[in-house]
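Peer 1: mind folding the following:
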Amino acid sequence: MINRSDVLEAERRINGYVRRTPLLRGGTAAAPLWFKCEFQQHTGVFKARGAFNRLLAARERGELDPAVGVVAASGGNAGLANAYAAAALGVPATVFVPETAPRVKVERLLGYGAAVRQVGAEYAEAYAAAMECVEASGALFCHAYDQLEIAAGAGTLAEEILEDEPGIDTIVVGGGGLYAGVAAAAEGRSRVVAVEPFNIPTLHAALDAGQPVDVPVSGIAADSLGAWRVAVIVCGANTDPCTLERIPTPAY
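Peer 2: Next up, the predicted model:
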């Protein structure tokens, strides 16, 4: 179970390691929108928040061996975040990515000093290889989205949003770990809406089945967003995902 206290602890822990990103207003006077500018975060993505929370918490518990470091599986963005955090803390990182990962992401991983292993065509195959490496090496595993500390770190962006604009009544996010953290942070203060690609319907499939299930993935974003099932941690994010309100998909 993840709750707001986990997010507040993450906020304390990662203070000084991540950027507080701006919240910019758009839309109209009658229908205002705000955009949380996580593209200005370290590595250009919110995942740096969870990566630092995971590594720092593990170090506090004595679980982060500086000689072995961390292992991550990623379509690219989570790998970048964990490679950056590992470099900042002075520990090695090995990142498993699909063979389809964009060259620019692989080059950036190498630039952060990470060892890069390209395995399979989809995230799930890279994940399986990463788990084998963890078992053999004893490295700390940093999941792309499905760990409490990863989700709690991601949820810190919701704390910033509601500090800057307490009147925001709906926060729209994509990604299971991000949803879990934001839902925990915003509980009782703001509605949270999760979105996902048509071709990677992990949450919709879980709602239909009553539990997380594997789904086939496809599309141009499959290398980065191609997890086969929704995050298990979503089940502990305030409500069972199978009782969440389903919002009809608008036609464009």
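Peer 1: drop to CA atoms for contacts and neighbour counts, all remaining ones
Peer 2: OK.
Peer 1: contacting residues around the one residue sitting closest to the centre of the chain?
Peer 2: Centroid-nearest residue in the chain: Tyr145, 4.1 Å away (criterion: CA atoms, centre = their mean). Tyr145 makes contact with Ala151, Gly175, Gly176, Gly177, Leu178, Ala231, according to CA atoms under 8 Å, 6 or more residues apart in numbering.
Peer 1: try it again with 6 Å
Peer 2: Gly177 (CA atoms under 6 Å, 6 or more residues apart in numbering).
Peer 1: and it, that's in a strand?
Peer 2: No - judged by DSSP: H, G, I helix; E, B strand; the rest coil, Tyr145 forms no part of a strand; its state is coil.
Peer 1: and it, how far is that from Ala251?
Peer 2: 29 Å (CA to CA, to the nearest Å).
Peer 1: Glu132 now?
Peer 2: To Ala251, Glu132 is 43 Å away according to CA to CA.
Peer 1: and for Ala86?
Peer 2: Where Ala251 is concerned, Ala86 sits at a distance of 43 Å (CA to CA).
Peer 1: looking at those two, which is more packed in?
Peer 2: Ala86 (25 against 4; other CA atoms under 10 Å).
Peer 1: what distance do you get for the more buried one to Ala139?
Peer 2: Separation of Ala86 from Ala139 (CA to CA) stands at 12 Å.
Peer 1: same deal with Gly153?
Peer 2: As judged by CA to CA, Gly153 and Ala139 stand 20 Å apart.
Peer 1: so between those two, which is more surrounded?
Peer 2: Gly153 (32 against 23).
Peer 1: assumed the more buried one was part of a strand.
Peer 2: No - under three-state DSSP, Gly153 falls outside any strand and is assigned helix.
Peer 1: second input sequence below; structure requested for side-by-side comparison:
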Amino acid sequence: MTLHIDTPLLESQPLSHALGRRVLLKMDALQPPGSFKIRGIGYACEQHANQGKRRFVSSSGGNAGIAVAYAGRALSIPVTVVVPQSTGERAKDLIRLQGADVIVHGATWQEANAYALEQAGPDDAFIHPFDDPLLWHGHASMIDEVARAGAKFDAVVLSVGGGGLMAGAIEGLRRNGLGNIPVIAVETEGASSLAQSVRAGERIELPGITSVATSLGAKQVCEQAFTLTQTHPVECVVVSDAEAVNASRQFVDDHRVLVEPACGASLALVYRRTEALQRFDSVLVIVCGGAGTTIEQLERWHREMV
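Peer 2: Below is the predicted model of the structure:
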């Protein structure tokens, strides 16, 4: 049994036309809690449940918390999620909808995370939102599914926040004999901790997050993500908030699926026919999802950015 579902793999005519290349979409926005996070978090929660843990404690700006709450409900284990003050009401409501307790603490995710660690007792499992080998192992299942489908692609495009999705995707590529396929790692301006770390040659910490893509809001990527930029072909690309928001709006029209700007960042590379993708014949885009955004919020951001 797994807590995630196998998600559709689509060949997108609208995005293939926009890019001038074949575009495949791994539709993890269709996971029951709304994002790819349930793959790794579900796997980690199952492992901890098997070890007799009595409660899950996590920190999150939104999607990871929703996934932990979903997993806890499925496994009949209580959940406490600590979120920073920047977390929107919708995300908090979705966490509570799964039956979890929500604690609001601190201005940033880092402060919420430190407080969550303090709350975890000996019978509790602390579920990190992105920095845990259990998560990466679970996230790798999305590449397993693409490989099982026999799909051919020569690049993977994905969004980077803390780096858990990238770490999982690269683990999946390697375990399916696809370790030479490059990853195009996309961030928004104001949340580009990986791109700035690569440029600096060391893992840096941003002074703060200024992007509307708050799901990408880790001031520092996990060490594994930075290390992978040195051992795997990874290319960092940064897009504007406006490009991410516009891509999310366009994607609703093209595929009738609502995603957060954190996911729209990756889609923006395709919609703007980015030079970085022109050397490839077939591009796999991880549509990572995100449950914290509404149509109204997207439209409000769009109006403010015009």
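Peer 1: I'd like the TM-score for the two structures, please.
Peer 2: The TM-score (TM-score structural alignment, normalised by the length of structure 1) is 0.83; 230 aligned residues with a CA RMSD of 2.3 Å.
Peer 1: list the buried residues of whichever helix or strand Phe251 of structure 2 is part of.
Peer 2: Phe251 of structure 2 is part of helix 241-255 when elements are defined by DSSP states H and E. Neighbour-count burial for helix 241-255 of structure 2, counted by 16 or more other CA atoms under 10 Å, picks out Asp241, Ala242, Glu243, Ala244, Val245, Asn246, Ala247, Ser248, Arg249, Gln250, Phe251.
Peer 1: cool, and stretch 226-242 of structure 1?
Peer 2: For stretch 226-242 of structure 1, by 16+ other CA under 10 Å, it's 226-238, 241-242.
Peer 1: is the residue mapped onto Met142 of structure 2 from structure 1 in a helix, a strand, or coil?
Peer 2: The alignment partner of Met142 of structure 2 in structure 1, by TM-score structural alignment, is Leu157. Following three-state DSSP, Leu157 of structure 1 is assigned to helix.
Peer 1: distance to Lys37 of structure 2 added to the buried residues of helix 241-255 of structure 2, as TSV?
Peer 2: Putting the buried residues of helix 241-255 of structure 2 into TSV (distance: CA to CA, whole Å) gives the following:
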residue	distance to Lys37 of structure 2
Asp241	22
Ala242	24
Glu243	23
Ala244	20
Val245	21
Asn246	23
Ala247	21
Ser248	19
Arg249	22
Gln250	23
Phe251	20
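Peer 1: which two among the residues you listed are spaced furthest apart?
Peer 2: Asp241 and Phe251 (15.3 Å; CA to CA).
Peer 1: now the helices: where do they sit in structure 2?
Peer 2: All helices of structure 2, identified by DSSP state H, fall at 13-19, 37-50, 63-75, 89-97, 109-119, 133-139, 141-148, 164-175, 193-200, 223-231, 241-255, 261-271, 295-305.
Peer 1: distance to Pro182 of structure 2 added to those helices, as TSV?
Peer 2: As requested, the helices of structure 2 are exported to TSV (distance: least, CA to CA, whole Å):
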stretch	distance to Pro182 of structure 2
helix 13-19	18
helix 37-50	22
helix 63-75	26
helix 89-97	33
helix 109-119	30
helix 133-139	17
helix 141-148	13
helix 164-175	9
helix 193-200	15
helix 223-231	10
helix 241-255	22
helix 261-271	15
helix 295-305	31
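Peer 1: residue in structure 1 paired with Tyr68 of structure 2?
Peer 2: Check again: residue 68 of structure 2 is Val, not Tyr. So, by TM-score structural alignment, Val68 of structure 2 is matched to Asn82.
Peer 1: what count of nearby residues applies to its match?
Peer 2: If we define neighbours as other CA under 10 Å, then Asn82 of structure 1 has 34 of them.
Peer 1: now it: closest residue in space that isn't a chain neighbour?
Peer 2: Spatially, and ignoring its direct neighbours in sequence, Asn82 of structure 1 is nearest to Ala51 (5.2 Å; CA to CA, 6 or more residues apart in numbering).
Peer 1: any idea what that neighbour aligns with in structure 2?
Peer 2: Looks like Ala51 of structure 1 aligns to Ile41 there (TM-score structural alignment).
Peer 1: many thanks, have a good one.
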